[in-house]
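Student: Next come a sequence and a model predicted from it.
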Amino acid sequence: MRTRFDRGHTDDLMSFLAASPSPYHAVASAAERLEKAGFRQVEETDAWDSASGGKYVLRGGAIIAWFVPEGATAHTPFRIVGAHTDSPNLRVKPLPDAGAHGWRQVAVEIYGGPLLNSWLDRDLGLAGRLTLRDGSTRLVNVDRPLLRVPQLAIHMDRSVPTEGLKLDKQKHMQPIWGLGTDVREGDLIRFVEEECDLAPGEVTGWDLMTHSVEPPAYLGRDRELLAGPRMDNLLSVHAGTAALAAVATAAGADALPYIPVLAAFDHEENGSQSDTGADGPLLGGILERSVFARGGRYEDKARAFAGTVCLSSDTGHAVHPNYAERHDPTHHPRANGGPILKVNVNNRYATDGGGRAVFAAACERAGVPFQSFVSNNAMPCGTTIGPITAARHGIKTVDIGVAILSMHSVRELCGVDDPPMLADALRAFLEG
């Protein structure tokens, strides 16, 4: 199979994935791309003005960005691309220094629902956010082999071939990072301070997590597949960022009928209930302030929200060649077949018939095909930020994404054409 698209977008996605080992790095990477497109950061603590142009807010591992065209009214509706920045992984505990039997270890907690076996025998780095004594924050990325979760040799568990691998999240997932007979309190944080050229004791808080240091790579005979980390859901964050930047810099951007928005939240993998999650007030507060900054009142906000549509973009399941019976027999999304429209009549996805029409129109304008996904009736269906966004803000929401394999693995797999096709569809949607 030959790919249809120039690989420039996918090459940039690979750079984005490699530069974003944590949600904090992901929003910094997105902000860097938006800055090049003319966006400017606004602080939540400042008074906002009515100026047109691109703006964004950073809060922790979330970014909300929007472009106000010239002539936008207080009741101009929004077109929103929603996504999330977090991925399942192993996160460092408050007391991280551990060890036993001559091995130094780092105490970790399981974040979200990772495929635990995919983290075994991987060379892992350490990344995240540090909070310093003066209250400022610093990103850290030790992107080299530092930790490893060693698997038990098969000779010591002969049940694995017949009964399968069984992992205890507490006992079996603590990585090693050295040798020593004593546990040295503060060792890990002192190491991180040295990596960042910080004085001892300067770090007083941390949000640290592990990541595979193996870079993204093209895969297959014809290099038509992409293997890499955190595609769920940085693939959508990257596509949404690219789409918003393209819309904002295009000729005629000031004539847009909508205000295009990117809303990339944190904490989707554990329920979205945080100040930076989709179930928090961040998006609604920013959209409301944007309305009010343009002279609007409650009535204008209500009118704007009533005309708003959100595409909740998250990865979905491509048909698995070894487990095809786990999929719905008539819905088999394929790699490089175009973005997927996710449907669940029990509202695990927010798509309805009207939402399908919106997405179909965007794909038609972009010249890309799309596929439909529903779960096998005999299996539970996952969910996304889509239903949360629809319920919290009362706006029409449609669930879409890219079909991948190995979701929640330390390395996931997609077709190389699907990311640029998603970005093209998102651009067409934001343009209205």
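Tutor: Thanks, I have the structure now.
Student: only C-alpha atoms for contact and neighbour calcs from this point on.
Tutor: OK.
Student: Not counting sequence-adjacent ones, nearest residue to Pro216?
Tutor: Once flanking residues are discounted, Pro216 sits nearest to Gly228: 4.2 Å by Cα to Cα, 6 or more residues apart in numbering.
Student: what's the spacing between the one you found and Asp424?
Tutor: 21 Å (Cα to Cα, to the nearest Å).
Student: Ala366 too?
Tutor: 6 Å.
Student: what about versus this one:
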Amino acid sequence: MDDLAQDLADFIVASPTPYHAVAEVVRRLSAAGFVEQPEAGPWVDGPGGRYLVRDGTVLAWSVPSDAGPGLSMRIFAAHTDSPTLKVKPNPDVGAGGWRQVAVEVYGGALWNSWLDRDLGLAGRLALYDGSTVLVDVHRPLLRVPQLAIHLDRGVNSEGLHLDAQHHLLPVWGLGAPAEGDLLEFLAGEVGVDADEIAAHDLVVHDVVPPARLGEEEELLAAPRLDNLASVHAGIGALLAAAGTPGVVPVFVGFDHEEIGSGSATGASGPLLETVLTRLAGGFDARGAAFATSRCLSVDVTHAAHPNYLGHHDPGHRSVPNQGPALKVNANQRYATDAPGAAAWRRACRDAGVPTQVFVGKNTVPCGTTVGPLLATRLGIRTVDVGIPVLSMHSARELCGVRDPGFLAAAATTFLTDLQP
């Protein structure tokens, strides 16, 4: 468990953006012998492990030696993106003698969690020749400064009120802003000509490394646990399940889940359906294959907050280090049904992994996941699960060190389960 928690921490550090997460996933898959399936190239049949990349989304699968049309698939679905602050196309702004960076909020971020943190900058630069270059300034570069209490005497009694347009702009130096400053700096970081940069996808990220905490170091504090903890477990489960006869294990990490999944690389797009149709042996064969397949939608869930227990259902609280939680919602905000729950419980039992159940309080609306989207689009039975975390959507979140290992073990069993 300790080794896996450290490996998760290393994975998170290597993955400040979805593009970096995909690159790290590809590095691990390639080291295990997986080969790329170009999306625009001819489809390669036959046994073996393959992966396909589109921007911040990655799919990977392992075809067994006994594969044939209509073979069942076991799918692990997660997402690579996290709430953050994204740099605007024209980034160079400033006021009052400060140089700042223009940003907009990506996803449902807890705005206050980005205040007074040492922030790096990462993403991709798109060049005029059609290529892209990854960049990661993994050192203190930016900071979103909070107003001193002397100038906002009511902040503790009346609450913090932030305007995303004016109060979330990070500073990164002194002086007057000049057009092209930030891109000139980034060009120097990656060794390209600034004049060749046509566009960019850049976000800020917390540069404080993940850390164990607690008397027994039983907790892990880290950025982007939502949802890199699931991506990490999914890749580990896929590699462990590769080559299992009688089933095709599949992993997918989608981008854009935090903003609704409605994109060419999101869960509402056609990418996964296209790949699964090909794996099933074509459109005519996919009906039988999809009918016997199962999908595990994996995203973090809410740990019971000791300071706000009234926000949780008293009979369905999730606690760190007691196993990943089965996520259930009567209105199908989570895709779990009874047969899907039974399949998950069987996987946990066979793997020797504890599990719990999360149900939201009736008066507190719950979030949702890619699970209902995939179940609706594909008609494949889907079950939602996730490890419990505190401070979800904060710049830094908290989980139990044992839960990533529990999740990987149960997911491996789920991906290799041949029961109908």
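Tutor: Ah, there it is. Please read these numbers as outputs of a predicted model, since none were measured by experiment.
Student: And the residue nearest to Pro216 of structure 1, how close does it get to Gly186 of structure 1?
Tutor: In terms of Cα to Cα, Gly228 of structure 1 sits 33 Å off from Gly186 of structure 1.
Student: between the two, who's got more neighbours?
Tutor: With neighbours defined as other Cα atoms under 10 Å, Gly228 of structure 1 and Gly186 compare such that Gly228 has more, 22 against 13.
Student: so what corresponds to that one in structure 2?
Tutor: Using TM-score structural alignment as the criterion, Gly228 of structure 1 maps onto Ala222 of structure 2.
Student: Report whether the expected contact of its match with Pro210 is present.
Tutor: Yes. The criterion here is Cα atoms under 8 Å, and Ala222 of structure 2 meets it with Pro210 at 4.3 Å.
Student: Now do the shared contacts for these two.
Tutor: Ala9 (Cα atoms under 8 Å, 6 or more residues apart in numbering).
Student: Which of Ala366 and Asp424 of structure 1 has more residues huddled nearby?
Tutor: Neighbours around Ala366 of structure 1 and Asp424, counted as other Cα under 10 Å, are more numerous at Asp424. The numbers are 23 against 18.
Student: quick one: contacts for that one?
Tutor: Under the criterion of Cα under 8 Å, 6+ apart, the contact list for Asp424 of structure 1 reads 243, 363, 366, 368.
Student: Could you measure from it over to Gly240 of structure 1?
Tutor: For Asp424 of structure 1, the distance to Gly240 of structure 1 (Cα to Cα) stands at 10 Å.
Student: hey, where'd the helices end up in the stretch 301-420 of structure 2?
Tutor: In the stretch 301-420 of structure 2, the helices defined using DSSP state H, counting those that start in this stretch lie at 338-351, 370-378, 403-416.
Student: Of those, which stretch is the most buried?
Tutor: Of all the helices of the stretch 301-420 of structure 2, helix 403-416 has the most neighbours on average by mean count of other Cα atoms under 10 Å, namely a mean of 26.
Student: so where in structure 1 does that helix end up aligned?
Tutor: Mapped onto structure 1 using TM-score structural alignment, helix 403-416 of structure 2 spans residues 418-431.
Student: Have a look at how far, on average, the matching stretch is from structure 2.
Tutor: Its matched residues in structure 2 lie on average 0.4 Å from stretch 418-431 of structure 1 after superposition (mean Cα distance after the TM-score superposition for structure 1).
Student: so what's whichever residue in structure 1 pairs up with Ala330 of structure 2 up against?
Tutor: Mapped onto structure 1 by TM-score structural alignment, Ala330 of structure 2 lines up with Val345. Contacts of Val345 of structure 1 were listed using Cα under 8 Å, 6+ apart, and none were found.
Student: Spell out, range by range, the strands that occur in the stretch 1-150 of structure 1.
Tutor: Assigned by DSSP state E, counting those that start in this stretch, the strands in the stretch 1-150 of structure 1 fall at 40-41, 53-59, 62-68, 78-84, 89-100, 103-111, 124-132, 137-147.
Student: Compute the distance between the match of Ala330 of structure 2 and Phe373 of structure 1, please.
Tutor: Separation of Val345 of structure 1 from Phe373 of structure 1 (Cα to Cα) stands at 12 Å.
Student: Same question for Leu116 of structure 1.
Tutor: Between Leu116 of structure 1 and Phe373 of structure 1 the computed distance is 26 Å (Cα to Cα).
Student: And for the closest residue to Ala245 of structure 1 other than its chain neighbours, the neighbour number?
Tutor: Among residues not flanking Ala245 of structure 1 along the chain, Ala37 sits closest, at 5.6 Å (Cα to Cα, 6+ apart). Residue neighbour count, defined by other Cα under 10 Å, stands at 17 for Ala37 of structure 1.
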